[in-house]
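Asks: could you look at this predicted model? Sequence included:
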Amino acid sequence: MELELKEAARPEDVLAFTDAVLGGESNLNANLANIAALLNQYLPRINWVGFYLSEKASGDWVLGPFAGKPACTRIAREHGVVGTAMARAETLVVDNVLEFPAHIACDADSRSELVIPIISQGQPVGCLDVDSPDFARFGAEDVHLLEAVVAKLAKAWSNFHWY
C-alpha cells in the first residue's frame, strides 16, 4: 500500500486509503496515527487533526494519535467542543471557536473546529477532532467526507487491539 496521497487526491482516494489502512492492521494506535497523517496531508488550511479517546476509569477524553502542535492531553467530559460533541453524540461544527462557550484553546491559532464522535456498539469511544486557523473553514463536503472516515473506523472498532 502506498502511504502517500498524490497532490490531486480526491475524497474517494481518502476513503480508499482509509479502507486499506483498516483492512490490513488491527492495532488501534497504528490505524489512528495513519488516518491522522492522511487527513493532515489531504485537508488544506488545517492546523491540527487527531483523535481523543474515552478513558473509562476517569470518564475523560484523552489525547490519541494526532498531527499538529502539542495538544491538550485530557478533556473533561462535556467540556469544550470535544466534550460537547461527545455528550451530544453528534457531529459539531464550530465556525468561530472564540464565541463557543468554554472553548478549550489548545492551539491559540485555531479559529474553527469540527468534531465527529466515533460510536461503537452504541457507545462513544472517541472522536475525530480537526482545527483550522480560518473562521468557518469546515463545509458540508468536509463533514460528509470525515463522517464517512469515522463511520469506517466505528465499523472496525471492535476488531482493534491496543498492545
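Replies: That came in fine, so what should we check first? What you are looking at is a predicted structure, and each value in this text was computed from that prediction instead of being measured.
Asks: all contacts plus neighbour counts: C-alpha atoms, from now on.
Replies: OK.
Asks: what sits up against the lengthiest helix in the chain?
Replies: Identified as the longest helix of the chain according to DSSP state H is helix 140-156. Contact partners of helix 140-156, identified using Cα atoms under 8 Å, 6 or more residues apart in numbering, comprise 11, 15, 18-19, 22, 114, 116-120, 128.
Asks: report how many residues lie close to L3.
Replies: Here the number of neighbours of L3 (other Cα atoms under 10 Å) works out to 11.
Asks: relative to P101, how far out is it?
Replies: 38 Å (Cα to Cα, to the nearest Å).
Asks: for the helix or strand in which Q41 is found, the distance to its chain's centre please.
Replies: Counting by DSSP states H and E, the element that carries Q41 is helix 28-42. Taking Cα atoms, centre = their mean, to the nearest Å, one finds helix 28-42 lying 9 Å from the centre of the chain it belongs to.
Asks: next up, a second structure to put side by side with the first:
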Amino acid sequence: MAEDLSIHKGTKEEQYVGLIPQIKGLITGEDNQIANLANVAAALKEQFNFFWVGFYLVAGEQLVLGPFQGPVACTRINYGRGVCGTAWKESKTIVVPNVDEFPGHIACSSLSKSEIVIPIYQQDSIVGILDVDSAELNAFDEIDEKYLTEIVSLLS
C-alpha cells in the first residue's frame, strides 16, 4: 500500500493519469470502505486543490456525510434534493457550471461556485456519491467526468 502522494504537474488529464495509479495503490488490499473513501478524498484534494471533496453514503432515503476534505458540510441530504440528491435520484453524473443556477441547490458553503457529482454503484444500486466542489465557475468538464468516474469505479 502506498502512503505517500506524488503531486503531478501538467494538464488536468495528465494530473488524473498520474493520480489514478496512486489511488489504486492506496486502496488495494484495504477492505475498509471508510478508510478508502478518506484516502481518495484526500488524494483528490491534494492533487487538484479542489474547494471540497467528499462522499455521501446512502442511508434509507437520505445521503449521509462520509469522509471528506474541506470546510464543514451538510450532514444529510434527502433523496432528489440538491445536486447530490438529484444525481442519486436520476442515477447519473451531474456537472454544474454555476451552482447558483441549479434549481434547488443546497448551499453548504457560499464559496462553492461549481460542482460535479458522480454516483457510486455496487451491483446495480447506488450506495453513495462523490461530490467535488470548486470555488471557481465552470471548473469541471468531460475530463473530470471521465477520470472521476474511473476513480469511483475503483471503489465499487
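Replies: Good, I have the coordinates. All of these numbers come straight from a predicted model, not from anything done at the bench.
Asks: and the TM-score between them?
Replies: Superposed pair, TM-score by TM-score structural alignment, normalised by the length of the second structure: 0.92. Supporting alignment: 151 aligned residues with a Cα RMSD of 1.2 Å.
Asks: quick check: buried residues in the longest helix of the first structure?
Replies: For helix 140-156 of the first structure, burial by neighbour count (16 or more other Cα atoms under 10 Å) applies to 143, 146-154, 156.
Asks: tell me which two of these sit farthest apart.
Replies: Maximum pairwise distance among those (Cα to Cα): 20.0 Å, between V143 and A156.
Asks: tell me the centre residue of the first structure?
Replies: L128 (1.6 Å; Cα atoms, centre = their mean).
Asks: tell me the SS of that one?
Replies: strand (DSSP: H, G, I helix; E, B strand; the rest coil).
Asks: isn't it up against G50?
Replies: Yes: look at L128 of the first structure against G50 with Cα atoms under 8 Å: they come within range, at 5.8 Å.
Asks: what is the neighbour count of the counterpart of L22 of the first structure in the second structure?
Replies: When the second structure is aligned by TM-score structural alignment, the residue opposite L22 of the first structure is I27. When counting by other Cα under 10 Å, one arrives at 20 neighbours for I27 of the second structure.
Asks: circling back to that earlier point, so which bit of the second structure is whatever helix or strand comes next after the helix holding Q41 of the first structure matched to?
Replies: Downstream of helix 28-42 of the first structure, the first helix or strand assigned by DSSP H and E is strand 48-54. Against the second structure, the aligned range for strand 48-54 of the first structure is residues 52-58 (TM-score structural alignment).
Asks: which residues does the matching stretch contact?
Replies: With Cα under 8 Å, 6+ apart as the test, stretch 52-58 of the second structure has contacts from 37, 41-42, 44-45, 63-71, 126-134.
Asks: got a ChimeraX select line for the buried ones in these?
Replies: Applying 16+ other Cα under 10 Å to the contacts of stretch 52-58 of the second structure leaves a buried subset, and the ChimeraX line that selects it is:
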select :37,41,42,44,45,63,64,65,66,67,68,69,126,127,128,129,130,131,132,133,134
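Asks: sweet, I'm off.
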